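Student: need a structure here:
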Amino acid sequence: MPPSPLQRHDLLAPLHAQIRRLVVGVVSDVRTTGIDYDAPKGDPGLFGPDSATWRIHADFPAMMAGGLCALMLQTLHPRALAGVWDHSDFRNDLLGRLRRTTIFVGGTSFAPTAEAEALIARVRRIHTRVQGVTADGTPYRADDPELLTWVHCTEMWSFLQGYRRYRRPVPLAIQDRYYDETARIAEALGAADVPRSRAAVEAYFGRVRPQLRYDERSATVLGVLDRAALPVMFGHAIRPVFLGAGAALLPDWACTLLRRGRLKRMQDAAAARSLALVAPAIRGALREGVATRSCRRMGVSPALLDRW
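Tutor: This next block holds a predicted model:
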């Protein structure tokens, strides 16, 4: 006789607890965001439970792989990369950048309205202090509307591809709706001419590609990412799986720029298969995450996020 749902839960509980510890160790640290995702009741935040954004951003495996893909893409833009190079301790704390991105995306996606708006205002203030010149002397500012659009597009494109690959297919109309919804975050940060559909995003990448390049700085940052020590048990084994699963999402033109040859892409595909295999266990372990709490804040079942 197969085990009952309750028995299966009891059998999986130790595994889920271990996975939660691993995930929290990677994406969190001793600092807390101070965000209360449980109140006030009935506050939908910037998107709400009927949005495509809540559905796509609720899937941790897809978001983790997508975030790493976006980071790889962002190393190709000299002005965007210069801000990381000049104003962050990426050699010792590149994981911190991923954590801060996770907090920002999670908060602006699911937090109550006031909390989400406060996060945006905080990032805007930080951006005003990030400025300088690239290696070839070109001025840059983190609050440059063009750079904000680049960062936004790489992230949303990557999150969507991660969901499509590691969770389930996304209807074309929902993809367009997702880009249209999330554009409000980029615009609130100061981005300009933000693409609001699949076609517009692809056209945008086509326009910006002549500005992109893989140089010594790109190689250095990606090298640090490849060697990043994860502060959890089995971190050395987890890192290449998520990195490869993120790289597997890269568009062909980016793989060419990043010099990911046939062997590398085969390794990325193997990592993607590994993530796809463990993704259900990760979802089970994180079923009480911020998306679930936010659904309860709105008085709806988290199961709603499994339906388009």
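Student: drop to CA atoms for contacts and neighbour counts, all remaining ones
Tutor: Noted.
Student: secondary structure class for residue 46?
Tutor: coil (DSSP: H, G, I helix; E, B strand; the rest coil).
Student: burial measure for the closest residue to it other than its chain neighbours, as a count.
Tutor: The spatially closest residue to residue 46, leaving aside those adjacent along the chain, is residue 113, at 5.8 Å (Cα to Cα, 6 or more residues apart in numbering). Residues lying near residue 113 (other Cα atoms under 10 Å) number 18.
Student: so how far is residue 72 from residue 113?
Tutor: Counting by Cα to Cα, to the nearest Å, the gap between residue 113 and residue 72 amounts to 30 Å.
Student: so what's the residue nearest to residue 46 up against?
Tutor: By Cα atoms under 8 Å, 6 or more residues apart in numbering, the residues touching residue 113 are 43-46.
Student: please provide the structure for the following sequence as well, for comparison with the first:
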Amino acid sequence: MDSSTRAASGLRERLGSAIFTRVAGPAGLENRARIHGRPGPRWFGPDRPIRTVHGDASMFIGGLRALLLQSLHPLAMAAVAAHSGYRGDPWGRLQRTSTFLAVTTYGAADDAQQAVDQVRAVHGRVRGTTSSGESYDAADPHLLGWVHVAEVESFLLAHQRYGEAPLDPAGYDGYIADTARVAEALGVTDPPRNRKQLAASLGTYRGELRPTEEAREAARFILLHPPLPWAARAPYALLAANCVASLPRWARTSLELPQLSGIAEACMAPTGRALTAAIRWAMTPPPPTVVNAQVPRDSGTFGVEDG
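Tutor: Predicted structure coming up:
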């Protein structure tokens, strides 16, 4: 291996490790070993679309988009603002979410069920009243349904735009059907199972969505003031810009985000594809050699990818 190859390999390892640690947390390596190494049946086989989507670096943009879109339901946003601690511990919240996605997507069936049971127990304790006097309950199937469809649409759209290998229409329908299994386990009633049903479900919530000051504050925190070192601010800004560009115009208006022209959006997309490709490169080890033949394949996204 020549010096330039060694330097590139070292850079890849450092970047990949830094991203993985941020997203998966201090227990990331241990969790990954258990998720992929523990024997037993899985909720989803290796050929299922959910593994393709959740294992791609496009999830970085899709995850940001989901947070912004979800914030536009005032009851969901009130619950997050009062109970999630997203300002005080944003990385912890991300790491818990990424681990949940990884366990339910790739892990043994009993581990997936345990993860769901833990989330349901947390939801059962999250109740309160908004500043306008509306009651919220995180275990409400209708509210859970909004969180689910906003997340699924965001992950799907990001994968269509920035995924390494976008799926065909049947594949994306299969992805939505896969996520419905997790949603039902969490308490969602009759989640959508294809793109037509997903669009219809999103439409039923449109009249309930409205901007609140809490939602706008969350957007400013997520997009403008992330707790990141300066070296990571520029790449994150590109992720955030592509996230904003992918939101529907009404959502951007509600959150007081910049409106981009069609030309600006078209120019933005290549930056998103380049950045997700760079993340994918950093988190995927080089082909095995005699020296590193036992190195496992790292994740392309939120934590752990199938080996």
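Student: after superposing, what score do the chains get?
Tutor: For this chain pair, the superposition-based TM-score is 0.84 by TM-score structural alignment, normalised by the length of structure 2; 290 aligned residues with a Cα RMSD of 2.7 Å.
Student: what helix or strand is the aligned residue in structure 1 for residue 158 of structure 2 located in?
Tutor: Aligning on TM-score structural alignment places residue 158 of structure 2 opposite residue 162 in structure 1. Assigned by DSSP states H and E, residue 162 of structure 1 falls within helix 145-166.
Student: kindly report the same for residue 300 of structure 2.
Tutor: Under DSSP H and E, no helix or strand contains residue 300 of structure 2.
Student: all helices of the stretch 101-250 of structure 2, in order?
Tutor: For the stretch 101-250 of structure 2, applying DSSP state H, counting those that start in this stretch gives helices covering 109-123, 141-162, 169-186, 195-205, 213-224, 230-246, 249-254.
Student: let's have these in TSV, adding distance to residue 58 of structure 2.
Tutor: Putting these into TSV (distance: least, Cα to Cα, whole Å) gives the following:
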stretch	distance to residue 58 of structure 2
helix 109-123	23
helix 141-162	5
helix 169-186	14
helix 195-205	19
helix 213-224	17
helix 230-246	10
helix 249-254	20
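Student: need the winner for burial among these.
Tutor: Greatest average neighbour count among the helices of the stretch 101-250 of structure 2 goes to helix 141-162 (a mean of 22), per mean count of other Cα atoms under 10 Å.
Student: next, the angle helix 169-186 makes with that one.
Tutor: 150 degrees (axes from the mean of the first three to the mean of the last three Cα atoms, to 10 degrees).
Student: helix 141-162 of structure 2 vs structure 1, mean deviation?
Tutor: Mean deviation of helix 141-162 of structure 2 relative to structure 1 after superposition (mean Cα distance after the TM-score superposition for structure 1): 0.8 Å.
Student: which residues are contacting that helix?
Tutor: With contacts defined as Cα under 8 Å, 6+ apart, helix 141-162 of structure 2 is touched by 53-54, 56, 58-59, 61-63, 65-67, 69-70, 73, 75-76, 137-138, 166-167, 172, 176, 179, 183, 187-189, 191-192, 198, 201-202, 205, 246, 269, 272-273, 276.
Student: distance of the residue mapped onto residue 98 of structure 1 from structure 2 from residue 24 of structure 2?
Tutor: Using TM-score structural alignment, the equivalent of residue 98 of structure 1 in structure 2 is residue 94. For residue 94 of structure 2, the distance to residue 24 of structure 2 (Cα to Cα) stands at 8 Å.
Student: tell me which of the two has more neighbours.
Tutor: Taking other Cα under 10 Å, residue 94 of structure 2 and residue 24 do not tie; residue 24 has more neighbours (27 against 19).
Student: ok, that one touching residue 98?
Tutor: Yes. Assessed by Cα atoms under 8 Å, residue 24 of structure 2 is found in contact with residue 98 at 6.5 Å.
Student: was I right to think residue 225 of structure 1 contacts residue 92?
Tutor: No. Residue 225 of structure 1 is beyond contact range of residue 92, at 10.2 Å (criterion: Cα under 8 Å).
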